[in-house]
Each structure stands twice: as C-alpha cells, then as structure tokens.
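J.: Got a predicted structure plus its sequence, pasted below:
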Amino acid sequence: MNRTAVDTEGSWFEPEDLARLRRKLPIPYVDVVPVRTDVDGSILQVGLLLRASGEGRIVRAIVSGRVLVHESLREAVIRHVEKDLGPMAMPRVPVSPVPFTVAEYFPTPGQSLFTDERQHAISLAYIVPVDGECAPQEDALDLAWFDVQELLGSEVLGEMAGGHDVIVRRALSHAGMI
C-alpha cells in the first residue's frame, strides 16, 4: 500500500495501556544516528542530543522512538528525526532502509549492552545523513555536532546512557570511520 501520510488512527495508547503492554511485549523501536557527510558520503560529524534521563541525569542521546501501527520503518525514522531535530532537518533516508545493527534493550541492567528501564525493546539502528537546519525539539535540551575524531577522543560517548554509546561506535565502525 502506497501512502503519502502515516495513518496514526489508533496508534497511540493511553499511558496505563502502554505501561501494561511494555510489561508483556517487546516494543519495536528505531535508533537513529544523525550525521553530516561530505560530498562523497563520508561522515564528518555526528549529532547528539542533550536530554534529562528518567533518573534525573543529563545525558547525551541519539534520536530514538517507537514504531507506530501502520507506519513503515522509513516513516518512523523520518518522523523521529523531524520530532527531535526539527521539521527542516531534511533527512536522507533510503527508500528501503536496512539497519546497520539491531539493539535489544532490556529493563534489567546487565542482561545486554542496552538498557531501557521501562521495557524490553527491539530497535533497528540507522545512520541518517541530514542536510537541513537542525535544532533540538520537544524534550531535548540541546543538539551538538561533533567531528568524528573529536567525538572518539573525548569523554562525550561516556555521557550517553542505555547503550547509545555502543550504537554510535557501531555506526562509525559500520561506516569505516573506526
């Protein structure tokens, strides 16, 4: 079915329904590492959000969120990039996106490299070049762009929670940057 807009009818749950489902089912997610590239497609910079975590800490994060019912993975990636980076981010998502890795988040720390205290989530991770103007949106406090070497040689990845640092390292490795 070819749609131009996401059919979100019935895709949102009441908070108590979502909490119940999160206790019983793995939830599908997308993780997005936003990047700036040169004309050849090599990654120059990685964009990281600054957010307040559920534990009240300030952490760096990648773009991440649930896949809605009746929503393709491509649509979910675009929606979350626009939700977190703004409507003028202009993400370049392939027509048929293939994730560079899959992350399985567990609510129990130590069960995997990825932790989400709310739920068991299966996340498909994508590297997405953005060409437009980006600004932090919604609950993001800031958006900073880091040169790849600066990012790898700093403590910034240590400011990430839940395994997002692993996603960023895997993205850079997948792209041949490390």
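T.: Cool, got the structure. Residues are numbered from 1 along each chain as shown.
J.: only C-alpha atoms for contact and neighbour calcs from this point on.
T.: Noted.
J.: All the helices of the chain, in order from the start?
T.: 15-24, 73-85, 148-152, 164-174 (DSSP state H).
J.: Output the contacting helices and strands for the second one.
T.: Helices and strands touching helix 73-85, as assessed by 3 or more C-alpha pairs under 8 Å, 6 or more residues apart in numbering; DSSP states H and E, comprise strand 27-37, strand 63-66.
J.: who's in contact with it?
T.: Residues outside helix 73-85 that contact it (C-alpha atoms under 8 Å, 6 or more residues apart in numbering) are 6, 30-32, 34, 63-68, 88-89, 91, 93-97, 134-138, 140, 143.
J.: right, so the helices of the chain: which one is the most enclosed?
T.: The highest mean neighbour count among these, using mean count of other C-alpha atoms under 10 Å, belongs to helix 73-85: a mean of 21.
J.: next up, a second structure to put side by side with the first:
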Amino acid sequence: MASDDITPWLPPEDLDRVRRQVPMLYVDIVPVRVDAQGQVQQVGLLLRVTGDKLTRALVSGRVLYHETLRQALTRHLEKDLGALCLPRIPLSPQPFTVGEYFPTPGAGFHDPRQHAVSLAYVIPVDGDCQPQQDTLEVGWFTPNEALLPEVQAELVDGHGTLLRQALGHVGRLQ
C-alpha cells in the first residue's frame, strides 16, 4: 500500500460500526506543571459542559492509524491546551497505567460509545495553556486540591481514578 492510501479518519458511519466491534486505542494525559527538581506542583484539568452539567476531564483522545504515540500525545495536548502548551514528551513514552473503558456503566472506566483501551501518561507542559474547542477552562490544581472530594466528583467516566493513580505514580498521592 502506498503512503498516499493511508487516511487517518474513518467516515462517521464506519467509525460507529468499528466502535461496536473492535476495542479502540486511546491516550489519557494528565498535564502537569513541575518545579526545577521535577516535582509535580500543579495538575491541569479541563472544564467542559457534558449534557446539562459542568464536568472535569483529562486530556484524552484516539490514536489514529499510522500515528506514533508521541504524535498522538502531542496532537491531543495541543488540541485541548493550545499550540503553545509546549509539552515535554519523553523520548520513550511509557504509560503509567492502562485503562480499559467499557460501554456498560459500572464496569470500570466508562465510555458509552465503545470499548476502548487507553494508555495513560503524566506529561509536563511548560507553555501557555488556553482552552480550545469544547473546553471552557483549563484549571490548575495542586495535587491536594485535585484530590478534594468536590473536584473528584466533577471528574467523570473514571478520570478521577486515573488522576489518583497518576498522582500515586509521581509520588504526590497523600
């Protein structure tokens, strides 16, 4: 197959059919601000309108056909935080955990559209982060603030669990 034959997007009807039959690969990203010693000082959470309520979410999205993980991580960070977010993607991106989303509520992480497997990362960002597309705000929280019950309650579909796992992974879960 020539490289010209590769298209990264499926038409909506084909994507819906595939989502009903095949687990999809995603990335979940916890954007963080770190100090000079590399300690996480702040966690970035997206504020969005979901249905009729405000929710918080991690940066998340699908890995496209023929896209490297580095490219997917950068694309989703820039899509949600802006082109000037300046992410520091590791040379060899290794997820801190793997999340498995199911269309059935209560079966772990939840995505009503599909069964998806997500590689989860903690990625430092150094630049100017501005809300993009359907994001109303990028909120920056200290690790302790991010763990407050009212913040955790705003995180949907398992993102609260992923955030706690991320903070544990970087030694900031208290």
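T.: Received, thanks. Predicted model only: the values in this text are computed from it and were never measured.
J.: Superposing both, give me the TM-score.
T.: Remark: TM-score between the superposed chains equals 0.94 [TM-score structural alignment, normalised by the length of the second structure]; 170 aligned residues with a C-alpha RMSD of 1.4 Å.
J.: Redo the helices of the first structure as a markdown table? Include distance to His120 of the first structure.
T.: As requested, these are exported to a markdown table (distance: least, C-alpha to C-alpha, whole Å):
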| stretch | distance to His120 of the first structure |
| --- | --- |
| helix 15-24 | 7 |
| helix 73-85 | 19 |
| helix 148-152 | 29 |
| helix 164-174 | 15 |
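J.: closest one to Gln119 of the first structure among these?
T.: helix 15-24 (5.1 Å; C-alpha to C-alpha).
J.: Where in the second structure does the closest one align, residue-wise?
T.: Counting by TM-score structural alignment, helix 15-24 of the first structure pairs with residues 12-21 of the second structure.
J.: So what touches the matching stretch?
T.: Applying C-alpha under 8 Å, 6+ apart, the contact partners of stretch 12-21 of the second structure are 113-115.
J.: mind redoing it with 10 Å?
T.: 9-10, 24, 103, 113-116 (C-alpha atoms under 10 Å, 6 or more residues apart in numbering).
J.: Just name the most buried of the helices and strands packed on helix 73-85 of the first structure.
T.: Most buried among those, counting by mean count of other C-alpha under 10 Å: strand 27-37, with a mean of 22.
J.: Can you state the mean residue-to-residue distance of that strand versus the second structure?
T.: Averaged over the aligned pairs, strand 27-37 of the first structure sits 0.2 Å from the second structure after superposition, using mean C-alpha distance after the TM-score superposition for the first structure.
J.: what's the angle between that strand and helix 164-174?
T.: Angle between the axes of strand 27-37 of the first structure and helix 164-174 is 50 degrees (criterion: axes from the mean of the first three to the mean of the last three C-alpha atoms, to 10 degrees).
J.: and strand 27-37 of the first structure, what other elements does it pack with?
T.: Applying 3 or more C-alpha pairs under 10 Å, 6 or more residues apart in numbering; DSSP states H and E, one finds that strand 27-37 of the first structure contacts strand 43-52, strand 58-61, strand 63-66, helix 73-85, strand 101-106, strand 121-129, strand 142-147, helix 164-174.
J.: cutoff 6 Å now
T.: Using 3 or more C-alpha pairs under 6 Å, 6 or more residues apart in numbering; DSSP states H and E as the contact test, the elements touching strand 27-37 of the first structure are strand 43-52, strand 63-66, strand 121-129.
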